[in-house]
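> The amino acid sequence is not available; the structure is as follows:
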């Protein structure tokens, strides 16, 4: 009774103090609204979230922006995508930068190995639009520049092209910028050992960074493993890959990771099923999506047979090279719920 009385007195005191101060408005940003939809999957299954692959560099199958560029990031934000995916490497002097390849040759005006090039030189390397080879005015951005561009506006899906031990450094940078909640990191999981390794990694990274498992059906054959890979992290989504062999017919059922059992697991666990419809360079279209990827939607003009197929099987997040076309089709088809951007 004594402790109960003390607790009641303490609560009363707190309420009295609180009453002397005006209520403080909670800042609502676009990213806070996106995070609400990401972390409450069952409440938002009527809304399909869009991830712009390589920051969103294509339109109608054509590369019209430099990948991993600030220009592409700004465009993805303007289009209304919820997230960008970007590729992280390091300069020779240890700065985190945006770059997909081991070498600079394909995407910049420079030549040579990325990790052997200092930041001062990278800042002279102009990004190239791959479709026609023209050089933009933008040079290789640092991860810090990219994060500042996204702050309060869009989530950032980190594709780490190096070893996992750089992820704590990525997290530290995000914290310094006051935007740890906007960062998502990911690892491929296919057995208990990989789950344990990922748990150790996330302990080193810290609890304020969101982790997403990647599960591919060449190694994960049982929907029951999905819960084992997701629950320990409280992951709000799982990136699911339905591999497609060259020359194989397009999938008719979505595979084990988009089966009825998998969808039921996602609902029980309150997490999103995430599908990748973007192209893997020099591989058959739809390589990660059972043959039902962006090309079928945009080049063949059959979005219902591509994006719609995956939505019918539970997908509520789509990572695409075609954010403009996908968002337009989703809005026309009634799969988007507008954000409140008045605050």
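Now that the structure is in, tell me what you want to look at. Worth saying up front: this structure is predicted, and the values here are computed from it rather than measured.
> Please count neighbours and contacts with C-alpha atoms only from this point.
OK.
> Go through stretch 72-89 and flag the buried ones.
72-77, 79-89 (16 or more other Cα atoms under 10 Å).
> Starting from the lengthiest helix in the chain, tell me the next helix or strand along the chain.
Using DSSP state H to define each element, the chain has its longest helix at helix 2-19. Scanning forward in sequence from helix 2-19 by DSSP states H and E, the next helix or strand is helix 30-39.
> And that following helix, what does it pack against?
Applying 3 or more Cα pairs under 8 Å, 6 or more residues apart in numbering; DSSP states H and E, we find helix 30-39 packed against no helix or strand.
> Centre of the chain to that helix, how far?
13 Å (Cα atoms, centre = their mean, to the nearest Å).
> now swap in stretch 3-13 and tell me
Distance, centroid of stretch 3-13 to centroid of chain: 45 Å (Cα atoms, centre = their mean).
> Can you show me the strands along the chain?
Here the chain has its strands, by DSSP state E, at 49-52, 58-59, 62-63, 83-90, 96-98, 126-129, 134-139, 155-160, 183-188, 210-216, 237-241, 272-276, 315-320.
> Save the ones you listed as CSV, and put in distance to residue 264 too.
Below are those laid out as CSV (distance: least, Cα to Cα, whole Å):
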stretch, distance to residue 264
strand 49-52, 19
strand 58-59, 34
strand 62-63, 37
strand 83-90, 25
strand 96-98, 37
strand 126-129, 42
strand 134-139, 46
strand 155-160, 25
strand 183-188, 22
strand 210-216, 16
strand 237-241, 14
strand 272-276, 11
strand 315-320, 12
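> and of those strands, who's closest to residue 32?
Among those, the nearest to residue 32 by Cα to Cα is strand 155-160 (9.5 Å).
> okay, the angle between the closest one and strand 210-216?
Between the axes of strand 155-160 and strand 210-216, defined by axes from the mean of the first three to the mean of the last three Cα atoms, to 10 degrees, the angle is 60 degrees.
> Put this next to the first one:
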């Protein structure tokens, strides 16, 4: 009897060690590979931009603290070759500076301060991609939106920081072009095609990826929820690929957006509809509220 109890205790201890040995990013990556009906991942657009400057370290830390699964960021390159986080072609809107980021060295950009969502100056500095990945390491996944132009450079940083499997690179381009431009790193990290389902030729782009690459996930964009759009969503879902849908504004998700869920108090018609399409990842501007909704549905820890 004592031997059995001792064996059981050892087994429980080993299970506990194994569980705690997984860092949050590993658990998120594991969940990423699970069926959508088991769990949904929350992607926060430009990190927590409502409460900190967009694409800032603080906005990303807020998402980590919140329990978000993935942050969406954007990249630009400085005059001296550093990758930094910046959405716009200029630094005018989001910092106290003016002009294009590529016209400044990193040291020069550090003289400016980031602005918050209301346009006011903060204490925050423009972060580098390397700083971001060091912050995110072991904690949260990262989705690079505007950054395809720096695919190879980004990969070097991911290798350096040991975060290759925490990052998703994406582009709204056909497979042949992506393969020709970035074939040497394409198979070394997660790449997600972005497909505008409502545009002519969308199915051919989907077919090209399914034939040659079989991506782990597709980001699907659609300005209506008609039969043809739903047919293509089903086609991607049936291929086994994960589906990433934006609920940021109506034109991205056929009208099933965040404001429908939050302001009009119809989350079932918004996030619920998106989940019903088989989405595994939902990108939102309302991460805390989406997390609350998913937890109530037992679709998130």
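Now that the structure is in, tell me what you want to look at. None of these values were measured; they are calculated from a predicted model.
> Superposing both, give me the TM-score.
The TM-score (TM-score structural alignment, normalised by the length of structure 2) is 0.86; 284 aligned residues with a Cα RMSD of 2.3 Å.
> so what's residue 72 of structure 2 closest to, chain neighbours aside?
Residue nearest to residue 72 of structure 2 in three dimensions, not counting chain neighbours: residue 143, with 4.6 Å by Cα to Cα, 6 or more residues apart in numbering.
> Report the contact partners of the one you found.
Contacts for residue 143 of structure 2 (Cα atoms under 8 Å, 6 or more residues apart in numbering) come out as 70-73, 167-170.
> I'd like those as CSV, with distance to residue 295 of structure 2 appended.
What follows is the contacts of residue 143 of structure 2, written out as CSV (distance: Cα to Cα, whole Å):
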residue, distance to residue 295 of structure 2
70, 16
71, 19
72, 21
73, 25
167, 24
168, 24
169, 28
170, 28
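> one step back: of all the strands of structure 1, which one is nearest residue 14 of structure 1?
Once those are compared by Cα to Cα, strand 210-216 is nearest, at 32.9 Å.
> other SSEs contacting the closest one?
Taking 3+ Cα pairs under 8 Å, 6+ apart as the contact cut, strand 210-216 of structure 1 packs with strand 183-188, helix 224-230, strand 237-241.
> which of these sits most buried?
strand 237-241 (a mean of 24; mean count of other Cα atoms under 10 Å).
> Tell me which residues are up against it.
So strand 237-241 of structure 1 is in contact with 38, 212-217, 230, 257, 271-276, 288-289, going by Cα under 8 Å, 6+ apart.
> And stretch 47-62 of structure 1, by the same measure?
Stretch 47-62 of structure 1 is contacted by residues 63-69, 72-73, 75-76, 81-87, 131, 278, 295, 298-299, 315-327, 330, 335-337 when judged by Cα under 8 Å, 6+ apart.
> For PyMOL, write the selection for the buried entries among the residues you listed.
Entered in PyMOL, the line below selects the buried ones among the contacts of stretch 47-62 of structure 1, by 16+ other Cα under 10 Å:
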select buried, resi 63+64+65+66+67+68+69+72+73+75+76+81+82+83+84+85+86+87+278+295+298+315+316+317+318+319+320+321+322+323+324+325+326+327+330+335+336
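> Residue 313 of structure 1 is in contact with residue 254, isn't it?
Yes - at 7.1 Å, residue 313 of structure 1 and residue 254 qualify as touching, with contact defined as Cα atoms under 8 Å.
> okay, these two: which has more neighbours?
residue 254 (22 against 18; other Cα atoms under 10 Å).
> Check whether that one really touches residue 312, as I assumed.
No - counting by Cα under 8 Å, residue 254 of structure 1 sits too far from residue 312 to count as a contact (9.8 Å).
> which residues in the stretch 201-343 of structure 1 form helices?
224-230, 260-269, 294-298, 307-312, 323-333 (DSSP state H, counting those that start in this stretch).
> Which position in structure 1 pairs with residue 216 of structure 2?
In structure 1, the residue paired with residue 216 of structure 2 according to TM-score structural alignment is residue 236.
> Would you mind measuring from that match to residue 185 of structure 1?
12 Å (Cα to Cα, to the nearest Å).
> Now the common contact residues for these two.
With Cα under 8 Å, 6+ apart, residue 236 of structure 1 and residue 185 have common neighbours residue 212.
> Onto which residues of structure 1 does stretch 94-113 of structure 2 map?
Using TM-score structural alignment, stretch 94-113 of structure 2 pairs with 107-126 in structure 1.
> List the buried residues for the matching stretch?
Those would be 107-110, 114-115, 117, 119, 122, 125-126, for stretch 107-126 of structure 1 by 16+ other Cα under 10 Å.
> which residue is nearest the middle of structure 2?
Residue closest to the average C-alpha location in structure 2 (Cα atoms, centre = their mean): residue 143, at 3.3 Å.
> what do we get in structure 1 for it?
For residue 143 of structure 2, the equivalent position in structure 1 is taken to be residue 157, counting by TM-score structural alignment.
> tell me the contacts of the counterpart of residue 156 of structure 2 in structure 1?
Matched across to structure 1, residue 156 of structure 2 falls on residue 172, judged by TM-score structural alignment. Listed by Cα under 8 Å, 6+ apart, residue 172 of structure 1 has no contact partners.
> Next up, the contacts around residue 57 of structure 2.
Counted by Cα under 8 Å, 6+ apart, residue 57 of structure 2 has contacts 127, 132, 135.
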